[in-house]
Each structure stands twice: as C-alpha cells, then as structure tokens.
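Asker: here are the coordinates; sequence isn't available:
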C-alpha cells in the first residue's frame, strides 16, 4: 500500500474537492434527522459560493494516494480573523487510521500561523461520530442553532 501525501493550496484546489464533497453530502443526508431533503438538494456550486462569499482566506488540504484524492479539509479565515473548518471528508476505506485528524490538524496549524484566536465549525445534527471526532480536537458545543423546515407546498 502506497503512502498518503498531501496537496495544499487555496481556492484553486476547490474543484478537486467536488467529487468527495458529493459523498459527504450523501453521508449528511443519510444522517440528518430533519433536513435530509434540503441537504440532498444542495450543489457543490452552492457550497463553494458559501465558502467564498466571506471574502477571507481559503486553505484546501487534499489527501492523495496513488494519484487519487481520498480526503480533504477546507478551512477559511474571515476578514475579521475567525477561523472555520468548513468541510472535512475522508473516503470510507481510509477512515480510522488518523487521516481525518491529520487533515484537520493541518488546517488548524495554518490558523495558528495566521494568529487566529477563534475557531468554529458546524456539524450536521445526527452526525454524532463527528461530534466525538471534533471533541478530540478541542471543539465543544457553544450554542445550538435551530432552523425551521420549509412549509410544505
């Protein structure tokens, strides 16, 4: 088995994230208690626009094995200096070996270099495994945001 390497850059690498993000979207839709339909309807173009609309800095780390992208972490720093882990995904057959943590820590180290003092992230409700994962990285719930389901037509 060949070693996993990393490609690191900015928004120019977002296009390579797309196929993996689609798998993350499917995972989120399967685990969301109330918003599966909404999550399934999102596009990568929408998500990329969300990431870029803040006007800050973007960092993309891609995990690559034998020329295949097997995971990614997208982090941003807003103009006000808040860091965010915007999206993180690792292919199922690469989970459990520390790759997700390595990707997240690369993004967090970048935030350290940029002197970011506040960091945040969002977890889809129902994705309890992600809560435990991020807790190991020092993230804890600060508040709970509630959204209302759209009214049926």
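Answerer: Here it is on my side, so go on. If you're wondering where the values come from, they're calculated on a predicted model, not measured in any experiment.
Asker: Please count neighbours and contacts with C-alpha atoms only from this point.
Answerer: Fine.
Asker: now the helices for the chain?
Answerer: With DSSP state H as the criterion, the chain has helices at 14-31, 36-41, 44-52, 99-113, 128-136.
Asker: Comparison target below:
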C-alpha cells in the first residue's frame, strides 16, 4: 500500500469535490427523511459554508494520496471556530476502506485540535449512517443529543 496523508492548503479545497460528491451520494442513499436535501445539495453550497468558517476560524484539509495511481482517495476537512472544533467531513473511497486510513485522518485532525488546545469537538453524522458510529466511538465520540428537523 503506497498511500500517503498530505496536508493541503485551504485554497486547494476544490480537490475534494469528486470525493465529497461520492459522500453526498452515500448520504442520499442512507437518508431516511431528507433525500431531497441530498439530491439538491451541491459542492458549491457546501464550500460556501466552509468559506464562511474560514473567515473567522481556521480550516485543516488532509487528503490521502495513492502514489501508485496518483489519485486522491480520501480526505478529512476540519475546522476551529470560537474554540470549537468540528470534523466537517471525512470520506474514503470504498475500495480503500478497512485499511486503517480513516484512523490516520482522524488522528491527524485530533492532534491538530489538541495542538490548538481545542477540547470541544463535534462530528455531524447523517441520520441513517449508523455504520459510521462505531468508527467515531473508537475515537471517543458519542451521541450528545438529537436535532430534529422538519
């Protein structure tokens, strides 16, 4: 396995678009109540909210590069704003899952939060994506509350 974690500058955020679009399809597939949200949700809309956070906070972008194919196969986008940390988005292509790569991304972001003395960290998980919960629990994350939407 010839896969490397590469930290990218926020100006290179567009590199995650194909991976983010795959993640959005996963959310569309798993969504129980809000399929129309994911059908209409665009990368441009998502990045607008990240750009707003970048104005008042800081953003970290890690990507996984498969050196054999020269393709990016995963990413983790994290933010700190008002001393609150958030794993904004994390995704690894299906063929590369269960290889410990998600753990590499999470450890890098958690170290970044620690380096910035951020201890209040959250991750939003789309309802229906229950298979992701054990992964997050393995890093100490637990369900804090439910947010219901109409």
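Answerer: Yep, that arrived. These figures come from a predicted structure and were not determined experimentally.
Asker: Distance to residue 60 of the first structure and mean neighbour count for the helices of the first structure - can I get that in TSV?
Answerer: Compiled in TSV, these are given as follows (distance: least, Cα to Cα, whole Å; neighbours: other Cα atoms under 10 Å):
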stretch	distance to residue 60 of the first structure	mean neighbour count
helix 14-31	7	17
helix 36-41	22	13
helix 44-52	11	14
helix 99-113	8	18
helix 128-136	18	13
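Asker: Reformat these as JSON lines; add distance to residue 120 of the first structure.
Answerer: JSON lines is the format used below for the helices of the first structure (distance: least, Cα to Cα, whole Å):
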{"stretch": "helix 14-31", "distance to residue 120 of the first structure": "19"}
{"stretch": "helix 36-41", "distance to residue 120 of the first structure": "20"}
{"stretch": "helix 44-52", "distance to residue 120 of the first structure": "14"}
{"stretch": "helix 99-113", "distance to residue 120 of the first structure": "11"}
{"stretch": "helix 128-136", "distance to residue 120 of the first structure": "10"}
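Asker: what residues are up against the closest residue in space to residue 126 of the second structure that isn't next to it in sequence?
Answerer: Spatially, and ignoring its direct neighbours in sequence, residue 126 of the second structure is nearest to residue 27 (6.6 Å; Cα to Cα, 6 or more residues apart in numbering). Applying Cα atoms under 8 Å, 6 or more residues apart in numbering, one finds that residue 27 of the second structure lies in contact with 38, 126, 129.
Asker: From these, pick the one nearest residue 100 of the second structure.
Answerer: Nearest to residue 100 of the second structure among those, counting by Cα to Cα, is residue 129 at 19.2 Å.
Asker: Quick check: that closest one touching residue 29?
Answerer: No - shown here, residue 129 of the second structure and residue 29 do not form a contact pair, counting by Cα atoms under 8 Å, at 9.3 Å.
Asker: just to revisit the earlier point, which residue lines up with the residue nearest to residue 126 of the second structure in the first structure?
Answerer: Residue 27 of the second structure maps onto residue 28 of the first structure when the alignment is built from TM-score structural alignment.
Asker: any idea how far that match is from residue 138 of the first structure?
Answerer: With the distance defined as Cα to Cα, to the nearest Å, residue 28 of the first structure ends up 22 Å from residue 138 of the first structure.
Asker: how deep is residue 66 of the second structure tucked in, by neighbour count?
Answerer: Residues near residue 66 of the second structure, counting by other Cα atoms under 10 Å, number 17.
Asker: what do you get for residue 86 of the first structure?
Answerer: Residue 86 of the first structure: 19 surrounding residues under other Cα under 10 Å.
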